[in-house]
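Asks: Next come a sequence and a model predicted from it.
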Amino acid sequence: MEQWVESFKAMYLNLNADNVEQLKQWYGVDATFVDPFHSVSGIDAIVHYFAAMYENVESIHFDYKWQMSNDDGTVIGWVMTFTHKKINGGKPVSVDGVSHIRIEQGKVIYHRDFFDGASMLYEQLPVLGSMIRFLKKRMAA
């Protein structure tokens, strides 16, 4: 299992808009992928979602921090750093996150990413980002 997870993580380090079809080697036909923005089921929907997501990403990198596995799957902690021409003026954005994956017969059947979508996207937008950061500071005070 541990070697499979290491290979899975390596696949994500090399994933880009030109090779999202390789997800079909890793995910089951009826797999589900969930993140703070979407929930998609079925390998074709997952590939389509990643293709659309990676279409405008200029660069993306995962720095894996830790992982734990048990009978219910594996949880991987990471920091994702990406650049997108329409987010944060094209400058890098880093987001802490966690992925929970469940594997059956060598394929992912469930993958859920947990991260702060507001810090990833909304806080990077010029006007909305300023308002969100202001509200966060007020709530923390």
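Replies: That came through, no problem.

Asks: Every contact and neighbour count from this point should use C-alpha atoms.
Replies: OK.

Asks: At the geometric centre of this protein, which residue do we find?
Replies: residue 113 (5.7 Å; CA atoms, centre = their mean).

Asks: Tell me if that one really is in a helix.
Replies: No. Per DSSP: H, G, I helix; E, B strand; the rest coil, residue 113 lies outside any helix segment and is strand.

Asks: show me where this structure has strands.
Replies: 27-34, 39-41, 57-70, 73-84, 93-104, 107-115 (DSSP state E).

Asks: Turn those into CSV, including distance to residue 13.
Replies: Below are the strands of the chain laid out as CSV (distance: least, CA to CA, whole Å):
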stretch, distance to residue 13
strand 27-34, 16
strand 39-41, 22
strand 57-70, 6
strand 73-84, 10
strand 93-104, 14
strand 107-115, 16
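
Asks: picking that back up, relative to residue 34, how far out is the residue nearest to the centre of the chain?
Replies: Separation of residue 113 from residue 34 (CA to CA, to the nearest Å) stands at 6 Å.

Asks: Residue 49 versus residue 137, what's the distance?
Replies: Distance from residue 137 to residue 49, by CA to CA: 33 Å.

Asks: who's in contact with the residue of the chain most remote from its centre?
Replies: Relative to the centre of the chain, and counting by CA atoms, centre = their mean, the farthest-placed residue is residue 141 at 30.7 Å. Contact analysis of residue 141 by CA atoms under 8 Å, 6 or more residues apart in numbering lists nothing.

Asks: here comes the other one, which I'd like you to weigh against the first:
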Amino acid sequence: MVSRDAVATYIDFFENLTPEDLPRFEQVFAADARFRDPFNDARGVEAVRRVFEKMFADVDDHRFRVLDHAVDGNRAYLNWEFRITPRGKKQTLTILGMCTVDFREDGKVTAHIDHYDAASQLYESLPLIGSLMRFIRRKIAAV
């Protein structure tokens, strides 16, 4: 069973993550860790770090905040809000989602799997793709 301290440490790590923290990924993630979201499926701590290196390269500002969480055995469930300002843009995007985070007995993360609606929260904000996504949503919606 993962300790509440390990979960709190992980939450703090992500809520305060900066580019200067990238070298610390080996302290947080197991060597064979997996990170998956709607755009990435990275395996291994180096690949996980590259996902976040790219994120920092693509955004001018970001803020990750855990709204609440629960723990069951070696798994934590995090309900979160992620605010990003894409590089060169003025509009901040807010993404709401949740993730499952699996821990080893020593507190290192073996898997972080994000779940969020990329279509409505990201694609629909893009000029050309957004209008197409909104059209499709209207056509297939029951109400």
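Replies: Received, thanks. None of these values were measured; they are calculated from a predicted model.

Asks: of all the strands of the first structure, which lies closest to residue 16 of the first structure?
Replies: The minimum distance between residue 16 of the first structure and the strands of the first structure falls on strand 57-70, with 8.2 Å, by CA to CA.

Asks: Contact partners for residue 32 of the first structure?
Replies: So residue 32 of the first structure contacts 39, 40, 41, 42, 43, 46, 109, 110, 111 (CA under 8 Å, 6+ apart).

Asks: Give the aligned equivalent of residue 36 of the first structure in the second structure.
Replies: Under the alignment by TM-score structural alignment, residue 36 of the first structure pairs with residue 38 in the second structure.

Asks: Verify the stated contact: that match with residue 121.
Replies: No. Under the criterion of CA atoms under 8 Å, residue 38 of the second structure makes no contact with residue 121, lying 11.7 Å away.

Asks: quick one on the thing from earlier: of residue 137 and residue 49 of the first structure, who's got more company?
Replies: The residue with more neighbours, out of residue 137 of the first structure and residue 49, is residue 49; 17 against 10, by other CA atoms under 10 Å.

Asks: ok, the more buried one to residue 39 of the first structure distance?
Replies: In terms of CA to CA, residue 49 of the first structure sits 10 Å off from residue 39 of the first structure.

Asks: same deal with residue 129 of the first structure?
Replies: 25 Å.

Asks: which of the two has more neighbours?
Replies: Neighbours per residue, other CA under 10 Å: of residue 129 of the first structure and residue 39, the larger number sits with residue 129, 17 against 14.

Asks: What span of the second structure is stretch 51-67 of the first structure aligned with?
Replies: Using TM-score structural alignment, stretch 51-67 of the first structure pairs with 53-69 in the second structure.

Asks: Which stretch among the strands of the first structure approaches residue 5 of the first structure most closely?
Replies: Short answer: strand 73-84, nearest of those by CA to CA, at 8.0 Å.

Asks: Superpose on the second structure and give me the mean offset of the closest one.
Replies: Strand 73-84 of the first structure, aligned to the second structure and superposed, deviates on average by 0.7 Å (mean CA distance after the TM-score superposition for the first structure).

Asks: which other helices and strands contact that strand?
Replies: strand 57-70, strand 93-104 (3 or more CA pairs under 8 Å, 6 or more residues apart in numbering; DSSP states H and E).

Asks: can you list contacts of that strand?
Replies: 56-69, 90-103.

Asks: same deal with stretch 47-59 of the first structure?
Replies: With contact meaning CA under 8 Å, 6+ apart, stretch 47-59 of the first structure is reached by 16, 17, 20, 21, 23, 24, 40, 82, 83, 84, 85.

Asks: go again using 6 Å as the cut-off
Replies: Residues outside stretch 47-59 of the first structure that contact it (CA atoms under 6 Å, 6 or more residues apart in numbering): 17, 82, 83, 84.

Asks: Next, count neighbours for residue 70 of the second structure.
Replies: 12.

Asks: Skipping adjacent residues, who's closest to it in space?
Replies: The shortest distance from residue 70 of the second structure to any non-neighbouring residue, by CA to CA, 6 or more residues apart in numbering, is to residue 77 (5.2 Å).

Asks: Ok, residue 116 of the second structure next?
Replies: Nearest to residue 116 of the second structure is residue 97, by CA to CA, 6+ apart, at 4.5 Å.
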